[in-house]
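In: got a predicted structure plus its sequence, pasted below:
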Amino acid sequence: MKTNSVINSIQPGNSGPLEVDEVINCFRNRWQSTYDVQLVVRSKRLYFQVMWAYLEQQSFPKTKETYIADLQNVVEVVNRLGVSAEVRDWLWNTPKRPRLGKAISLHLKATQALEEFVL
């Protein structure tokens, strides 16, 4: 049984830093799969993308350890840019779902830190 602190840490509305376990729990609760994520820069805009490939897939190219390390790197950038609340809210509330050949994307709003990152 989950305690209130654990439930609050994986639900939208938490304003603290995003955590790897929180993202994994969100994916498993919403879509029953542990999807890959990446940050993509296009035309001086940064996007947080949830890819269609997932850890439980036989053809997934990463080991669990590599997946977690890569996710940790993405989460760290999200937190340093100060957009963790925006990403958290989107992950829990987007009506879209990743599907074969199609990622889902969140355009991260410009902040001073983000503008420096994209340059």
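Out: Received it, and whenever you're ready, just let me know what you need.
In: every contact and neighbour count from this point should use C-alpha atoms.
Out: Noted.
In: how far does the helix or strand hosting residue 46 sit from the chain's center?
Out: Secondary structure from DSSP states H and E places residue 46 in strand 45-54. With Cα atoms, centre = their mean, to the nearest Å as the basis, strand 45-54 stands 8 Å off its chain's centre.
In: before we move on, what about stretch 57-65?
Out: 17 Å.
In: sec struct for residue 70, please.
Out: helix (DSSP: H, G, I helix; E, B strand; the rest coil).
In: what's the spacing between it and residue 20?
Out: Between residue 70 and residue 20 the computed distance is 10 Å (Cα to Cα, to the nearest Å).
In: what of residue 108?
Out: In this view, residue 108 and residue 20 are 19 Å apart by Cα to Cα.
In: what segments of the protein are strands?
Out: Remark: strands assigned in the chain by DSSP state E are 35-42, 45-54, 104-107.
In: hold the first one in mind and look at this next one:
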Amino acid sequence: MTLLTGEALHALLLRKWGRSFDLQFRRAGDRIFLQVMWRYLEQASYPDSPEDYAAHLAAIAQHLNDWGCTEQVCHYLETTREKPRLGKAVSIPLELGTRIIEWLE
């Protein structure tokens, strides 16, 4: 399993789309998704500082490491043809074990 850092996650987003998109976890029923949101750090209206953005990505990366789904997320980001746009996030379904889902309840 490859460990992911916030910096590596940021570099992956920049390589894919050329922007520092926001990432959020979303739960829908018994599924968890990592969503690449349409807002990004380079926007004048983005609410967080670069330092806050970096800390947020580090926390996201740590969760992905803890859940053992970093390779799945990296592969999805590298191969998807989707792109975040206003009102539409790119949703990455996370394959988590049932024990992790129970822990999140």
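Out: Alright, I've got the coordinates. Just so we're clear, the structure is a prediction, and the values are computed from it rather than from any experiment.
In: just to revisit the earlier point, now do the strand holding residue 46 of the first structure: which range of the second structure does it align onto?
Out: Mapping strand 45-54 of the first structure onto the second structure (TM-score structural alignment) gives residues 31-40.
In: average offset between that stretch and the first structure?
Out: On superposition with the first structure, the mean distance recorded for stretch 31-40 of the second structure (mean Cα distance after the TM-score superposition for the first structure) is 0.5 Å.
In: one step back: tabulate the strands of the first structure (TSV), appending distance to residue 63 of the first structure.
Out: As requested, these are arranged in TSV below (distance: least, Cα to Cα, whole Å):
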stretch	distance to residue 63 of the first structure
strand 35-42	12
strand 45-54	11
strand 104-107	22
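In: among those strands, which is nearest residue 116 of the first structure?
Out: strand 45-54 (11.3 Å; Cα to Cα).
In: and that closest one, what does it pack onto?
Out: Identification of packing neighbours for strand 45-54 of the first structure by 3 or more Cα pairs under 8 Å, 6 or more residues apart in numbering; DSSP states H and E yields strand 35-42, strand 104-107, helix 112-118.
In: quick one: that strand to strand 35-42, angle?
Out: Strand 45-54 of the first structure runs at 150 degrees relative to strand 35-42, counting by axes from the mean of the first three to the mean of the last three Cα atoms, to 10 degrees.
In: which other residues reach strand 45-54 of the first structure?
Out: By Cα atoms under 8 Å, 6 or more residues apart in numbering, the residues outside strand 45-54 of the first structure that reach it are 33-41, 60, 87, 98-108, 114, 118.
In: try stretch 9-27 of the second structure
Out: 32-42, 53, 57, 60-61, 74, 77-78, 83.
In: please repeat the previous calculation with a cut-off of 6 Å.
Out: Here stretch 9-27 of the second structure makes contact (Cα atoms under 6 Å, 6 or more residues apart in numbering) with 32, 33, 34, 35, 36, 37, 39, 40, 41.
In: now do the closest residue to residue 33 of the second structure other than its chain neighbours against residue 24 of the second structure, distance only.
Out: The shortest distance from residue 33 of the second structure to any non-neighbouring residue, by Cα to Cα, 6 or more residues apart in numbering, is to residue 93 (4.5 Å). Residue 93 of the second structure is 12 Å from residue 24 of the second structure, where distance means Cα to Cα.
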